[in-house]
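Colleague: sharing a model that was predicted from the sequence below.
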Amino acid sequence: MRLHLCAVGRLRAGPERSLVDDYLKRFDRSGRALGLGPVTEHEVEDRKGGGMAAEAGLLAKAIPQGAATILLDERGRMMTSPDFADLLARFRDTGRQDAALVIGGADGLSPDLRDGADAVLSFGPMVWPHMLVRVMVAEQLYRAASILAGAPYHRV
């Protein structure tokens, strides 16, 4: 199952970019044997200032047709890393060819986009900068692949 990291904003060179690249590289090495990957990043920017609605339109265009959609939103469901790994495995095992992990901009995600998602996840009740959320998603993808492979990276 191909994965798509769809996010508002461009991640420039710096510590966040280095971390995302590192975790996605690790995921690619371990995920392919599990039928997960590669991860393609899709960055969108609303240069006209249309807010959440405009960003939702750009994100919707970045999500492949028929992809399972997993949105990151503070109002979403909190889950453990093993539960997230199981979610990815369920999408893969039910024949989904693609899954998109969607990260909104500074104002969050449009309710219309949230309502059509297969899953809406939260990294807790705190608000996180969307660039750090991208790092956290990349790390959780790698952790999920490690969990599914039975590797020791994830310890309880």
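Modeller: Sure thing, it's come through.
Colleague: contacts, neighbours, all on C-alpha from now
Modeller: Fine.
Colleague: need the residues that contact the helix or strand containing Asp21.
Modeller: Using DSSP states H and E, Asp21 falls within helix 15-31. Helix 15-31 is contacted by residues 11, 36-39, 131-132, 134-135, 138-139, 141-143, 145-146, 149 when judged by Cα atoms under 8 Å, 6 or more residues apart in numbering.
Colleague: what is the helix or strand following that helix packed up against?
Modeller: From helix 15-31 onward toward the C-terminus, using DSSP H and E, the following helix or strand is strand 39-44. In terms of contacts (3 or more Cα pairs under 8 Å, 6 or more residues apart in numbering; DSSP states H and E), strand 39-44 is packed against strand 2-8, helix 51-62.
Colleague: take this one as well and set it beside the first:
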Amino acid sequence: MRSVLAAVGRLKSGPMRDLYLEYAGRLGRGPLGPLELREVEERRPLPSGERIAREGELLRAALPEGSVRIALDERGKALDSDAFARQLGGWIDDGRRVVGFWIGGADGLHPDLRAEADLLLSFGAMTWPHLLVRSLLAEQLYRAETILTGHPYHRA
């Protein structure tokens, strides 16, 4: 399986980018494959509703056809790390080739993306900065991979 992260906005150099690269760099040879980052941006100054709709179009197009689609959303399901790993492992066992993640911009995800997602995933009831969520997701993917392969990272 390979993992694709489609996210609104660009990570600039600095601590958030470094943290993301640290965990994304640990993936690649295990069952979740490399983590590919696809950043999208709408640069036109659109009203909020139009901007969210346009970002939704860009995010949808950023995931390969047939991907498992996971939308990061505070209204989603909160899974512990073991459950997240089991869910990913189930998709691997089902022969799914790509798992894709959507992270919206400052105003969130378009409702159509939430409706199309195979899973709405929450990192808790608090709202996290959308640029930081990339690092949280990369770490949880690495953690899931170590759970699936029996590596001691998760239990250490």
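Modeller: Noted; the coordinates are in hand. Computed from a predicted structure; not experimentally measured.
Colleague: relative to Thr80 of structure 1, which of the helices and strands packed on strand 39-44 of structure 1 is closest?
Modeller: Distance to Thr80 of structure 1, taken as Cα to Cα, is lowest for strand 2-8 among those, at 19.7 Å.
Colleague: check the mean deviation of the longest helix anywhere in structure 2 from structure 1.
Modeller: Ordering each helix of structure 2 by length in residues (DSSP state H) puts helix 130-149 first. On superposition with structure 1, the mean distance recorded for helix 130-149 of structure 2 (mean Cα distance after the TM-score superposition for structure 1) is 0.5 Å.
Colleague: give me the most central residue, structure 1.
Modeller: Leu101 (2.9 Å; Cα atoms, centre = their mean).
Colleague: that residue: helix or strand, and which one exactly?
Modeller: Counting by DSSP H and E, Leu101 of structure 1 is found in strand 98-103.
Colleague: give me the contact list for stretch 136-152 of structure 1.
Modeller: If you take Cα under 8 Å, 6+ apart as the criterion, stretch 136-152 of structure 1 is touched by 20, 23-24, 26-27, 30-31, 34, 36, 81-82, 84-86, 88-89, 153-154.
Colleague: if we go to 6 Å?
Modeller: Contacts of stretch 136-152 of structure 1 with the rest of the structure, by Cα atoms under 6 Å, 6 or more residues apart in numbering, involve Val20, Tyr23, Leu24, Phe27, Gly31, Ala85.
Colleague: mean shift of the longest strand seen in structure 1 relative to structure 2?
Modeller: As assigned by DSSP state E, the longest strand anywhere in structure 1 is strand 68-77. Averaged over the aligned pairs, strand 68-77 of structure 1 sits 0.5 Å from structure 2 after superposition, using mean Cα distance after the TM-score superposition for structure 1.
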